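**Q** need coordinates for the below:
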Amino acid sequence: MDWLITRFSEEQLYALEEWIGEWFFYAALGILALELCSQVRSKSIRWKIVGDALTNFVTLGAFIGIALLFFGVYIGALYWFYEYASVIQLPNTLWVLVLAVLLADFIYYWEHRFMHRVSLGWASHTVHHSSPYFNISVAYRFGPLDGILPLIFHLPMAMLGFNPWMILLAETLVQLYQTALHTELVRKLPRWVEAVFNTPSHHRVHHGSNAQYIDKNYGGMLIIWDRFFGSFEAEKEKVIYGLTDPIESINPFVVFLHGVWRMLVNIAASKSFAEGVGHICMPPEWSAVRALRLQQAAQSKGLTGRGQS
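**A** So this is what the prediction gives:
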C-alpha cells in the first residue's frame, strides 16, 4: 500500500492535469464523431447541429483565453490561502488526491447550484444551457465567467491544506467526468450506478427546459448530493434541451455574450440601486419578471402614445 502515500511533486501534478485534459479532449472529439455519424445514419443530422458544435468550440477558445488571462490571479489566490490561511498543509499523495476529488465534487454541486440560482452566475452559465442539442461538444460550451467564479468556491480547499495544484487537478477530474455525461449514446446504466453516480441520463435532465427538469441534478461525479439536498429528478419524459427563452442563434459572439449582455441591460434599466444589485444577486427568474414588466410598460406607453397622436 506504499503507493497510497507516494508523494507527487507540484510539477508532476501540473503535468498530470495537462496530460489528462489533453488526452480527454481528443477522446471527446472521437465521441463527437461517433455521435454525428449516428445522426447521419438515422438521417437526423442537420447543418445547424454541426454549426452549433463548431460554435461550442469557439466558446471553448474564448474561455481558455480568459482563464489564461486570470490564471495568475487564480493560482496566486489559492497559494496565498494555502500558505497563510491553511490550518494544515496536506501531503501530495494519492489518498489526499482521492479526498480532494470527493471534496471538489461536493463543492462543484454548490458552485453549480450557485451558477443557476444567482443571476451573476447564470449570466455566464446560461451559455452552457443555450444549445438546443445535446452532444459532447456542448460540454465545451463555456461562458465568459466560467473560468473565474469557481475560485471563490475552491479557496476553502486551500484553507484546509490542499496544495493549489492538487486542487486544480481535482477540479479537472470532476469537470472531465462531467464532460463525458453530455451524450445521448448512453441511455440508462445499471440501477446501482444511477443511484450513486451522475450519469448521462441524469445530466440530460439537467439540460432540460421541461418544467419538472429545470434546476435539477447539479451533481458532478456523484448524484447523491442531489438526492440528499432535494434537487434530484429522474429522466422520465423526453428532454427538451435549451433555454425556456431560447436565443435562436449559432453565432459564437451572440452565444458567448448573450447572458452577460442581458444582465447589463437589466442593470442599466433598473429604477434604483437596490434593483440593479438584484439583477446581480437575485435568482434569474427575479430578473426575468422585472424585465418582462419593463417591456410590458414600454409597450403600454407606446400604445398610449399612438392612441393620442
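**Q** please make it C-alpha for all contacts and neighbour counts, starting now.
**A** OK.
**Q** and residue 51, what is it in contact with?
**A** Shown in contact with residue 51 (CA atoms under 8 Å, 6 or more residues apart in numbering): residue 250.
**Q** from the chain's centre, how far out does the helix or strand hosting it sit?
**A** Per DSSP states H and E, residue 51 falls inside helix 47-69. Here helix 47-69 is found 14 Å from its chain centre; the criterion is CA atoms, centre = their mean, to the nearest Å.
**Q** who are the packing partners of the helix or strand that it is followed by?
**A** The helix or strand immediately downstream of helix 47-69 is helix 71-84, counting by DSSP H and E. Using 3 or more CA pairs under 8 Å, 6 or more residues apart in numbering; DSSP states H and E, the elements in contact with helix 71-84 are helix 150-159, helix 164-180.
**Q** isn't residue 257 up against residue 143?
**A** Yes: applying CA atoms under 8 Å as the test, residue 257 and residue 143 come out as touching, 7.4 Å apart.
**Q** to residue 60, which of the helices and strands packed on helix 71-84 lies closest?
**A** The minimum distance between residue 60 and these falls on helix 164-180, with 12.7 Å, by CA to CA.
**Q** ok, now how distant is residue 223 from residue 25?
**A** Separation of residue 223 from residue 25 (CA to CA, to the nearest Å) stands at 24 Å.
**Q** for residue 306, grab the count of nearby residues.
**A** 8 (other CA atoms under 10 Å).
**Q** another for comparison:
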Amino acid sequence: MENLFQQLSPDFVSGLEVWIDNWFFIIAIGLFVAELLRYTLKKTFTRNLLGDSIANFVTLGLFVVIVALVAAAYAGIFFYCYDNFKLVELPITPWSIICCVILADLAYYWEHRFLHSNGFGWASHTVHHSSPHFNISVAYRHGPLDWFFPLFFHLPLVFLGFHPFIIFLSEVIVQVFQTQLHTETVKKLPRPIEAIFNTPSHHRVHHATNRQYIDKNYAGIFIIWDKLFGTFAEEKAPVKYGIYPKINTVNPLKIFFAGYIKLSRQLWQAPNWRFRWCLLVKSPIWAWQQQQARLKK
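**A** Just a heads-up that it's a prediction; the model follows:
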C-alpha cells in the first residue's frame, strides 16, 4: 500500500507514456494482422476492407504530422497553466496517477459527447466514424482537429494540481484502452466487466448507424459514465457501421478532410448567417433534418 504513495519523477512518467504508446502500437498491429487472418478464414476479406484499413493508417500518419507541429504549443499551455494557475500541487505518485486516469476518463466522456453535439467538432470526429468496417485499424482513423479538443477538457486537471506529465500519461492510457475495443472478434465479456468497463460490445454500439444506437456509449474506459448520464445502450440488434450519407471512398486524403469539406459546403450554401451559426453549434442530426426538410419543399 505504501508503494501507492511513492514519489515518482516527471521523467519516469514521461518515459512510461512513450513506452506504453509505442509498445501498444506494435501489439495493435499484431492484433490487426490476426483480424485480417480471421476475415480471410471467414471469406469476408475484400479489397474495400484492405483499402479502408490502409487509409486508416494513412490518416494516422497525417494526424501525427499535425501533432508534431503543434505539440510544443499544446504542452506549453499545460505547463504554463500548471506553473501559474494550479490550486494545489499534487505529488507524482501511483495513487495520483490512478486518480488522474479516472478523472481523465470522465473528461474524455464529455469531450467525446461534445464532438457528437455540434457541427464543428463532428466535422473532425466524423472521420473516425466514417469507416463501414470495425477493426483495430479503425482506432487509428483520426480527423485533422482531433488534437485540438482534448486541450479544453483536460486542462481543468491542471488547475486541480495534476502535473502535466500525469495528464499526458492518463490521456495515453485512455486512448490505448479505447484502441483494443475496435474489434468484432470479441463478442461479450463476463457481466461484471460489461457492467463497469467499456467493452468491444459497448463500443460497437457507439459506431452504429442503427437508430436505437445513435449518440450512445461515449465512454473511454468506464461505461459507468454513460449509465450515470443517460447515454447507455446495450448491443442487441446487429450493428451497421459508418455514417450517413456514406463517403464511399478509401482515398485517405478525402477521408481525412471529408468532414470539413462537407461543413464548408454547408456553410457556403446556407441561406443566412443564423443558419451558418447553427451548423457550427448544433448537432449533425439537426443539420440532416434541415437538409431533409429543404429537399421536401
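**Q** so between residue 223 and residue 25 of structure 1, which is more surrounded?
**A** Using other CA under 10 Å, the more surrounded residue of residue 223 of structure 1 and residue 25 is residue 223, with 24 against 16.
**Q** which parts of structure 1 are helices?
**A** Ranges of helices in structure 1, per DSSP state H, are 10-41, 47-69, 71-84, 94-117, 119-129, 150-159, 164-180, 191-196, 200-206, 224-229, 252-268, 273-281, 284-308.
**Q** quick one, which of the ones you listed gets closest to residue 239 of structure 1.
**A** helix 200-206 (6.5 Å).
**Q** show me what contacts residue 27 of structure 2?
**A** No contacts exist for residue 27 of structure 2 under CA under 8 Å, 6+ apart.
**Q** mind redoing it with 10 Å?
**A** residue 180 (CA atoms under 10 Å, 6 or more residues apart in numbering).
**Q** swap in residue 126 of structure 2?
**A** By CA under 10 Å, 6+ apart, residue 126 of structure 2 lies in contact with 115-116, 119, 141-143, 242-243, 255-260, 284.
**Q** now residue 30 of structure 1
**A** 24, 136.
**Q** hmm, back to that, list residues touching both of residue 257 and residue 143 of structure 1?
**A** With CA under 10 Å, 6+ apart, residue 257 of structure 1 and residue 143 have common neighbours 59, 123, 124, 126, 127.
**Q** thinking again about what came up before, in a markdown table: the helices of structure 1, plus distance to residue 238 of structure 1.
**A** Formatted as a markdown table, the helices of structure 1 follow (distance: least, CA to CA, whole Å):
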| stretch | distance to residue 238 of structure 1 |
| --- | --- |
| helix 10-41 | 17 |
| helix 47-69 | 19 |
| helix 71-84 | 40 |
| helix 94-117 | 22 |
| helix 119-129 | 17 |
| helix 150-159 | 31 |
| helix 164-180 | 20 |
| helix 191-196 | 18 |
| helix 200-206 | 9 |
| helix 224-229 | 21 |
| helix 252-268 | 25 |
| helix 273-281 | 32 |
| helix 284-308 | 24 |
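**Q** on that earlier part again, more neighbours: residue 257 and residue 143 of structure 1, which one.
**A** Neighbours were counted for residue 257 of structure 1 and for residue 143 using other CA under 10 Å; residue 143 has more, 26 against 17.
**Q** quickly note the distance from the more buried one to residue 136 of structure 1.
**A** 16 Å.
**Q** go on, residue 281 of structure 1?
**A** Distance of residue 281 of structure 1 to residue 136 of structure 1, given as CA to CA: 31 Å.
**Q** the two: who's more crowded?
**A** Ranked by neighbour count (other CA under 10 Å), residue 281 of structure 1 and residue 136 place residue 136 first, with 24 against 16.
**Q** excluding chain neighbours, what is closest to that one?
**A** residue 182 (4.7 Å; CA to CA, 6 or more residues apart in numbering).
**Q** in contact with that neighbour, which residues are there?
**A** Here residue 182 of structure 1 is in contact with 28, 32, 133-140, 199-201, 203-204, 207 (CA under 10 Å, 6+ apart).
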